[in-house]
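Chemist: the sequence and its predicted three-dimensional model are supplied below.
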Amino acid sequence: MDKVAEAPKKRFPIHLGFGLLIGCLGWLIPYCGLAITLLPAKIGQIDPSHKVAWVATFSATAMVVAAISNIIVGALSDRTRTKIGKRTPWIIGGTVFTIIFFYLISISTSIQMMLVLYALYQIALNSCVASLAAFIPDRVAPEHRGTASSFVGIAATLGNSGAGLIAAHFIIHINFGIYVFAGVAILFEVIALLLIKEPGNVDEPREKLNKASSIFKTFALPIKGAHDFYLALSGRLMFTSALNMITGFQLYILTDYMHLGTGKTASTISLISTIMLITGVICGVIAGPFADKIGRYKLPVAICMMMVGFGAFFPFFDAHPWTMMVFTFINGIFNGAYNAVDQALTVAVLPDEQTAAKDLGILNLANTLGQIVGPLLAGAIIASMGYKMIFPTVMVICLVGAGLILLIKRDK
């Protein structure tokens, strides 16, 4: 483990916090801008008749490659020893290859080639994702990890909301938009690494991969002391699946369940995005330091899950836009707080900080699987019972997820 994390710190390293914020925005904004807006637009230009099927194929492929590469890259970065540290080389490499793949995607006129390039981009992307996440256990003392998590949570809120607003300006000039996002990746990651200033770790001990046991420890799922780890993984999977049940079908909930027209739907979605952005950032700023102050993470995380579940019950009672606004407001507050604290909780339950990046990659499987499980479950409920029953189901799943989090014993 990095020596920086061994000694308690009197003050939170603010430069590291802003490095995490900017670094996360450096991969999140380009990724969301490409995946959500520009890539579907380019696919629509090349093959408009089959664009829906192609977008689904791209999404499924990306999730599989991302899940695997996050774990493998994380494990390799845990073992990296260089004069610029063990995470920095992977962030530099991931950013360089992101630029290359963005350029190749922009000039490609073949859907099949774009699919291959997009899959390879996921490996470059997760070189940054896995390495940045590991800076919290590497460089932040336990008493400040909630605050560090807040910076990551704020980045998630800003990145998810801001990317769409930026990408919308490049729908006509798609390739230029891709170049803009490539520039964002370079600029933000360079600034982030200058702020983080990871020290060299050439002399840090490293177990040799000359035995089956050491290879297993490096790449396999954790077993020893992993009870809390898997509770956190299961709780996060429940929560992300529940959220994706609603967000994945948000458009159809407004049009088919609440029967809004095109204009009203567009304005409602815009209002929802604005509310989520404002409440998410404000609560993200507050929640992490508050969790550090009380010295507990699992209770705030569990409360956030339960409150989001409670908010999801409003659209069940009344199929009108005001109920979605109530849910959005509650979701913005408590999902923003959740994003700010959950990362600190997951760091607290790591079985071995020597394999932090790999194990955080495994925990990120919950996010990936949640994006698959949530819409699939919602689709089955809609087909059999209608949109109305999505909302009580979300509430139950959130409560189960919160219960799993409360069973965690290690909470500091």
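Modeler: Nice, thanks for sending it over.

Chemist: C-alpha only now, for contacts and for neighbours.
Modeler: Fine.

Chemist: quick one: T346 from N364, how far?
Modeler: As judged by C-alpha to C-alpha, to the nearest Å, T346 and N364 stand 10 Å apart.

Chemist: of those two, who's got more company?
Modeler: For T346 versus N364, neighbours defined as other C-alpha atoms under 10 Å are more numerous around T346 (25 against 22).

Chemist: mind checking how far that one is from V285?
Modeler: 19 Å.

Chemist: list the residues that contact F310.
Modeler: By C-alpha atoms under 8 Å, 6 or more residues apart in numbering, F310 lies in contact with M395.

Chemist: and the gap between it and W54?
Modeler: For F310, the distance to W54 equals 36 Å [C-alpha to C-alpha].

Chemist: do P315 as well
Modeler: For P315, the distance to W54 - C-alpha to C-alpha - is 32 Å.

Chemist: compare those two (neighbour count), which wins?
Modeler: Neighbour count, other C-alpha under 10 Å: between P315 and W54, P315 has more, with 25 against 19.

Chemist: ok, now which ones touch the more buried one?
Modeler: 323-324, 327, 388, 391.

Chemist: if you set the cut-off to 10 Å instead, what comes out?
Modeler: 253, 257-258, 321-327, 387-392 (C-alpha atoms under 10 Å, 6 or more residues apart in numbering).

Chemist: quick check, nearest of these to C24?
Modeler: Checking the contacts of P315 against C24 by C-alpha to C-alpha gives F327 as the nearest, at 27.0 Å.

Chemist: next, the buried residues of whichever strand or helix holds the closest one.
Modeler: Element membership for F327 (DSSP states H and E) is helix 321-348. The neighbour-count check on helix 321-348 (16 or more other C-alpha atoms under 10 Å) flags 321, 323-348 as buried.

Chemist: biggest helix in the chain, by residue count?
Modeler: Scanning the chain for the longest helix, with DSSP state H as the assignment, gives helix 262-294.

Chemist: list the buried residues in that helix.
Modeler: Residues of helix 262-294 classed as buried: 265, 268, 272-273, 275-281, 283-292 (neighbour count, 16+ other C-alpha under 10 Å).

Chemist: again, but for stretch 5-24
Modeler: 5, 13, 16-24.

Chemist: possible to save the residues you listed as a markdown table with secondary structure and distance to K358?
Modeler: What follows is the buried residues of stretch 5-24, written out as a markdown table (DSSP: H, G, I helix; E, B strand; the rest coil; distance: C-alpha to C-alpha, whole Å):
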| residue | secondary structure | distance to K358 |
| --- | --- | --- |
| A5 | helix | 18 |
| P13 | coil | 24 |
| L16 | helix | 21 |
| G17 | helix | 21 |
| F18 | helix | 23 |
| G19 | helix | 21 |
| L20 | helix | 18 |
| L21 | helix | 21 |
| I22 | helix | 22 |
| G23 | helix | 19 |
| C24 | helix | 18 |
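
Chemist: included below, for side-by-side comparison, is a second structure:
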Amino acid sequence: MLDPRAPVDRFILLYALAWAGGTIGYVPLLSILLPVQVAGLAGKTTGVDWLAYIALIGAIAASLAGILFGFLSDITHNRRGWIAAGLALSCTLLLVIGRMTSLPGIVAAIVAWQLGLNMMLGPLAAWAGDLVPDDRKGLLGGLMAFAPGLGALSGALVTIPGLADGQARLGLVALLVAVCVLPVVLNNAPPLLERPQAPSEQHRARGLALRMWLARLAVQVAEATLFAYLFFWLLSLDPTVSDNQTARLFSLIMLVSVPLALLVGRWSDRTDRPIAPLQICALVSALGLLGMALAPGVTGAMLAYGLFGVSSAVFLALHSAQTLRILPRPDRRGRDLGLFNLANTVPSLVMPWLTIAIVPVAGYPALFGLLALLAASAGLLLQKVSPAR
């Protein structure tokens, strides 16, 4: 007899692959290929300023596009079509970016590419809420945890010496994205899940959604700050720390957090406790940050950061899936997830000013103490979040 869950489980696996494809779509470009291209046009000194400018404009374009295309996929009831169109447009624009020979041209191409990328990612995020039942959202979140690692791995792949260079690297990225995303677009999707909500339920859901958003924002600010400034902090503790040691620390955290997120996600499904792992991870993240603030040497600092890095990675992966439980209006899921995505983009605007304001005056321990309070507040915010059954 055919297992009725088989279509859903197949969709979840293909969806997780597509989500990784979305990550592959931007990680190699923004972390490696774009900086190299900008440095080649502007030089290393002014290139840094141009990269900051591009990152700011790109983040604004991504935020607005996520809301717009999520909303359009809501009102047209056609997630698949928007995902396919965004895939085609973003992959084409990757090739266009590689052909740009002026910095203003790169800025314009990046904005257009962000529109195409989020034409794909906004509806894709909402599609999981349409089709994945609540008792599989922990599994979904665990599988989505593979995406950052695959994004980083793709960057290492396309930059292998002799494999490809310049324009060909961006073409290879586009190919990888298409290979990952097309299977879920072409797959026969499971039945649509819709549970009509009464006005009273929508009112309650708005409050829960706000708590979930604030909790993610708090953890995301801490994660973004540490991602950007970890190496400088470690150097302040030990001038002999190398960039390779820092990279290996990031890799180790990734290797530990991905299977852990999958295990914890499955546990939350089986026990029907979707929010408890998020609370625990937020509080453990706060302990890791507190340990970093008090660390006397580089070994203790790395261990404390490892605790923070693993717990925050698991939190962010599972949070993405469990958010789908508490959105106030299923018929506006795409729009609301676009608004939720601001919790991922706002930290990149807040983090530099936060660091500049605190570190020169009070040092890194004060910064980590503040971030620990933010992470702990995320755990407290989630204490009263109880999704409707």
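Modeler: Sure thing, it's come through. Predicted model, so just to flag it, every value in this text is computed and none were measured.

Chemist: thinking again about what came up before, so which elements touch the helix holding F327 of the first structure?
Modeler: helix 135-139, helix 145-167, helix 227-247, helix 262-294, helix 298-311, helix 314-317, helix 356-363 (3 or more C-alpha pairs under 10 Å, 6 or more residues apart in numbering; DSSP states H and E).

Chemist: the second structure: matching residues for the fifth one?
Modeler: Counting by TM-score structural alignment, helix 298-311 of the first structure falls onto residues 275-288 of the second structure.

Chemist: now the first one
Modeler: Using TM-score structural alignment, helix 135-139 of the first structure corresponds to residues 127-131 of the second structure.

Chemist: the matching stretch: average distance to aligned residues in the first structure?
Modeler: Stretch 127-131 of the second structure differs from its equivalent in the first structure by a mean of 1.4 Å after superposition (mean C-alpha distance after the TM-score superposition for the first structure).

Chemist: quick one: neighbours of the closest residue to A378 of the first structure other than its chain neighbours, just the number.
Modeler: Nearest non-adjacent residue to A378 of the first structure, counting by C-alpha to C-alpha, 6 or more residues apart in numbering: M245, 5.2 Å away. As a burial measure, M245 of the first structure scores 26 neighbours (other C-alpha under 10 Å).

Chemist: what touches both of T346 and N364 of the first structure?
Modeler: Common neighbours of T346 of the first structure and N364, counting by C-alpha under 10 Å, 6+ apart, are 233, 236.

Chemist: secondary structure element for the counterpart of L369 of the first structure in the second structure, which one?
Modeler: Using TM-score structural alignment, the equivalent of L369 of the first structure in the second structure is V346. Secondary structure assignment for V346 of the second structure, by DSSP H and E: helix 342-362.

Chemist: where in the first structure does the helix or strand following that helix align, residue-wise?
Modeler: Downstream of helix 342-362 of the second structure, the first helix or strand assigned by DSSP H and E is helix 364-381. Using TM-score structural alignment, helix 364-381 of the second structure lines up with residues 387-404 of the first structure.

Chemist: so which residue is dead centre in the second structure?
Modeler: The structure's the second structure has its C-alpha centroid closest to N344; by C-alpha atoms, centre = their mean the separation is 6.8 Å.

Chemist: excluding chain neighbours, what is closest to that residue?
Modeler: Spatial nearest neighbour of N344 of the second structure, chain neighbours left out: Q220 (6.5 Å); criterion: C-alpha to C-alpha, 6+ apart.

Chemist: circling back: list the contacts of the match of helix 135-139 of the first structure.
Modeler: 8, 11-12, 15-16, 70, 73-74, 78-80, 83, 121, 137, 140, 189-194, 321-325, 327, 330-331, 333-334, 337.

Chemist: how close does the residue nearest to A378 of the first structure get to M395 of the first structure?
Modeler: Note on M245 of the first structure: its distance to M395 of the first structure, by C-alpha to C-alpha, is 11 Å.

Chemist: shared neighbours of those two, which are they?
Modeler: Counting by C-alpha under 10 Å, 6+ apart, the residues touching both M245 of the first structure and M395 are F239.

Chemist: tell me the secondary structure at I172 of the first structure.
Modeler: Under the three-state scheme (DSSP: H, G, I helix; E, B strand; the rest coil), I172 of the first structure adopts coil.

Chemist: what's the spacing between it and L38 of the first structure?
Modeler: Where L38 of the first structure is concerned, I172 of the first structure sits at a distance of 10 Å (C-alpha to C-alpha).

Chemist: those two: who's more crowded?
Modeler: Neighbour tally, I172 of the first structure and L38, criterion other C-alpha under 10 Å: the higher count belongs to L38, 25 against 12.

Chemist: list the contacts for that one?
Modeler: Listed by C-alpha under 10 Å, 6+ apart, the contact set of L38 of the first structure reads 31-32, 44, 106, 164, 167-168, 170-175, 177-178.

Chemist: quick check: next helix or strand after whatever helix or strand L187 of the first structure lives in?
Modeler: Using DSSP H and E, L187 of the first structure falls within helix 174-196. Later in the chain than helix 174-196 of the first structure, the nearest helix or strand by DSSP H and E is helix 212-219.

Chemist: which residues in the second structure does that next one align to?
Modeler: So helix 212-219 of the first structure sits over no part of the second structure, by TM-score structural alignment.

Chemist: so that helix versus helix 356-363, what angle?
Modeler: Put simply, helix 212-219 of the first structure runs at 60 degrees to helix 356-363, going by axes from the mean of the first three to the mean of the last three C-alpha atoms, to 10 degrees.
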